[in-house]
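S.K.: Sequence and computational prediction follow.
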Amino acid sequence: MGPARHLRGLTALLISAALLLSAAIPAARGQEETEDEEEFNYIPGDANGPENWGSIKPEWANCSAGRMQSPIDLARERVSLVPALGFLNHSYRPAQASIVNRGHDIMVRFNGDAGSLVINGTAYDLRQMHWHSPSEHTVDGRRYAMELHMVHESAAGKAAVIGILYEIGLVPDPFLLRLEPFIRRIADRKDREEPIGVVDPRLARGTASAYYRYMGSLTTPPCSEGVVWTIIKKVRSVSKRQLELLREAVHDGNENNARPVQDLNDRDISLFRPKLHKQELLSFKDKLVGA
């Protein structure tokens, strides 16, 4: 092969390589954009907002098509008093944990045995806790400032969640008070995880006895159903500063990370309360008479 032919062949080879490289760059960028687009957010009307979660991925279809979705409104006229539910049967204990900025929320992940919740003979181990602001569940249409979810999992992979509602008050939440330095460390650092030592979930749970119970779903994609929900009736206090700390720590667009209320679709909502006030008892009696 002569020098001219060799040069022409080398030039053609370089051009072909350049064309392949230029084609690969948009493909890689497109893949990155697709991955970003698959993330969900809480911005109403956005392509990745709550009303569109079900169409982002096939495995998230429940978010749109499910008939037992959460959260819901705990409307008084739909609630039935069920004393047979009994007191919550849980045995929590201090355990090693870490705090994680998941972008859409702040989560405490238990790395040790933090105890369990027993419902109808099934044990659900406490796995993690995270916060939503404002609250996801509403009571008679009222949305509270914040909601804590204590997420449990059974040996069969089924979920049970305890939800605790908060309103802004002068008294800070003691559980969050202990976590504040760690929340600051991971603020605005998506996927950042920090060890926080031993955490006592009993401080988060509190001692209130009355609760609502219904069957629902996870409130984030994939919105899996069959979740046993327990919403503590007593509303707790969180300071405005603590609430702002949680909101500022998450990724932009998730400061308000509450999914809209979903249709009840004729599901039962039960209430356990050890002692009813006279007025509440009369209210339930009136509802039964009018039924």
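M.R.: Thanks, I have it.

S.K.: Every contact and neighbour count from this point should use C-alpha atoms.
M.R.: Will do.

S.K.: count of residues packed around A24?
M.R.: Neighbour count of A24, defined by other CA atoms under 10 Å: 12.

S.K.: can you map out the helices along the stretch 51-200 of the chain?
M.R.: Counting by DSSP state H, counting those that start in this stretch, the stretch 51-200 of the chain has helices at residues 53-56, 62-65, 174-186.

S.K.: Turn those into TSV, including distance to S16 and mean neighbour count.
M.R.: Shown next, in TSV, are these (distance: least, CA to CA, whole Å; neighbours: other CA atoms under 10 Å):
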stretch	distance to S16	mean neighbour count
helix 53-56	36	20
helix 62-65	46	19
helix 174-186	46	15
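
S.K.: Quick one: closest of those to A249.
M.R.: Nearest of those to A249, taken as CA to CA: helix 174-186 at 7.1 Å.

S.K.: And that closest one, what does it pack against?
M.R.: Where contact means 3 or more CA pairs under 8 Å, 6 or more residues apart in numbering; DSSP states H and E, helix 174-186 is packed against strand 95-101, strand 193-199, helix 201-205, helix 240-249.

S.K.: Second structure for comparison follows:
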Amino acid sequence: MHISSTVASLLLYLLVILHPISIYSQEVEDEREFDYIKGSGKGPGKWGELHKEWHACNNGKMQSPIYLSNSRVDIIHKSKKLSRNYKPCTGIVVNRGHDIAVHWEGNAGSIEINGTVYPLKQAHWHSPSEHTINGKRYSLELHMVHQTTDPTAKHKIAVIGVLYKIGKSNPFLSKLVPNITTLVKQDNEQRNAGMIDPREIRMSCRRYYNYIGSLTVPPCTEGVVWTISKKVRTVSLDQVKLLREAVHDHAEKNSRPLQSTHQRDIQLIGP
């Protein structure tokens, strides 16, 4: 059956409008579009000027990362932990140029927040940490990115952040080291890592910060539910060096500067 160009255009328009997640809500994969160098013309201070779809990077009022402080949060006492239901799934390790990421190629489980289920999609690392706790910036930060297709959900993306200080090797990263090593400076290359179990990340959600923010890379989409574990884990210096060595030179320190809270509600949730 032939469909006129007008009808086809209308269908495409409706698909974009009605789809639960805008095509511009996703993290930009092409790192040539931006960098982390201050004053380069493509650095964090200029992201919002590079493409109209990235305007939130400069003009948004709910941007991430932010300064987390025990003295500037609402303390919420809850006995129930954040609901997580992860499971092993085939994964690939990708050098995206601006970071190293793990993409799960199927059902790796999910988290549940206020009745909304967010399936796990990918995880990636920033060094040094993007968020700070009580003024301290840590050596590494892991972001576990989840995304729901529930049309009734107010927020479509949820990210769990885990901070790391230098100490013992991180077991989850240790299993990925062989794959990451082969990806040093290999932009957009990837390696099949077999079954990757997200439960081995071992983040603690007994006590955590919670706020509504944004993606920390373009297009800086807002309305992201952030959960930052208060428990700081350890990572070896060699592991941090490998993550920095693998990416492009401009991303060896791939942390976006802290953003204004604009008097947002920030909660510290725990028993």
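M.R.: Alright, I've got the coordinates. Only a predicted model underlies this, so the values are computations on that prediction, with no experimental measurement involved.

S.K.: Just say which of the helices and strands packed on helix 174-186 of structure 1 is most tucked in.
M.R.: strand 95-101 (a mean of 21; mean count of other CA atoms under 10 Å).

S.K.: By how much does that strand deviate from structure 2 on average?
M.R.: Strand 95-101 of structure 1, aligned to structure 2 and superposed, deviates on average by 0.4 Å (mean CA distance after the TM-score superposition for structure 1).

S.K.: In structure 2, what range does that strand match?
M.R.: On structure 2, the counterpart of strand 95-101 of structure 1 by TM-score structural alignment is residues 89-95.

S.K.: Not counting that stretch itself, show me its contacts.
M.R.: For stretch 89-95 of structure 2, the surrounding residues in contact (CA atoms under 8 Å, 6 or more residues apart in numbering) are 100-108, 176, 179-180, 183-197, 246-247.

S.K.: can you do 7 Å?
M.R.: 100-108, 179, 183, 186-197, 247 (CA atoms under 7 Å, 6 or more residues apart in numbering).

S.K.: Let me see the contact set for the nearest residue to H103 of structure 2 once chain neighbours are set aside.
M.R.: Of all residues not flanking H103 of structure 2 in the chain, Q122 sits nearest, at 4.4 Å (CA to CA, 6 or more residues apart in numbering). Contact analysis of Q122 of structure 2 by CA under 7 Å, 6+ apart lists A101, V102, H103, W104, M144, V145.

S.K.: With R213 of structure 1 instead?
M.R.: Taking CA under 7 Å, 6+ apart, one finds W229, T230, I231, I269, S270, L271 in contact with R213 of structure 1.

S.K.: and what of P271 of structure 2?
M.R.: So P271 of structure 2 contacts H77, K78, S79 (CA under 7 Å, 6+ apart).

S.K.: Could you report the separation of the residue nearest to the last one when sequence neighbours are not counted from N179 of structure 2?
M.R.: Same thing as S79 of structure 2. Among residues not flanking S79 of structure 2 along the chain, P271 sits closest, at 4.6 Å (CA to CA, 6+ apart). According to CA to CA, to the nearest Å, P271 of structure 2 stands 39 Å off from N179 of structure 2.

S.K.: before we move on, what about N114 of structure 2?
M.R.: 36 Å.

S.K.: Based on its surroundings, how many neighbours for L288 of structure 1?
M.R.: 10.
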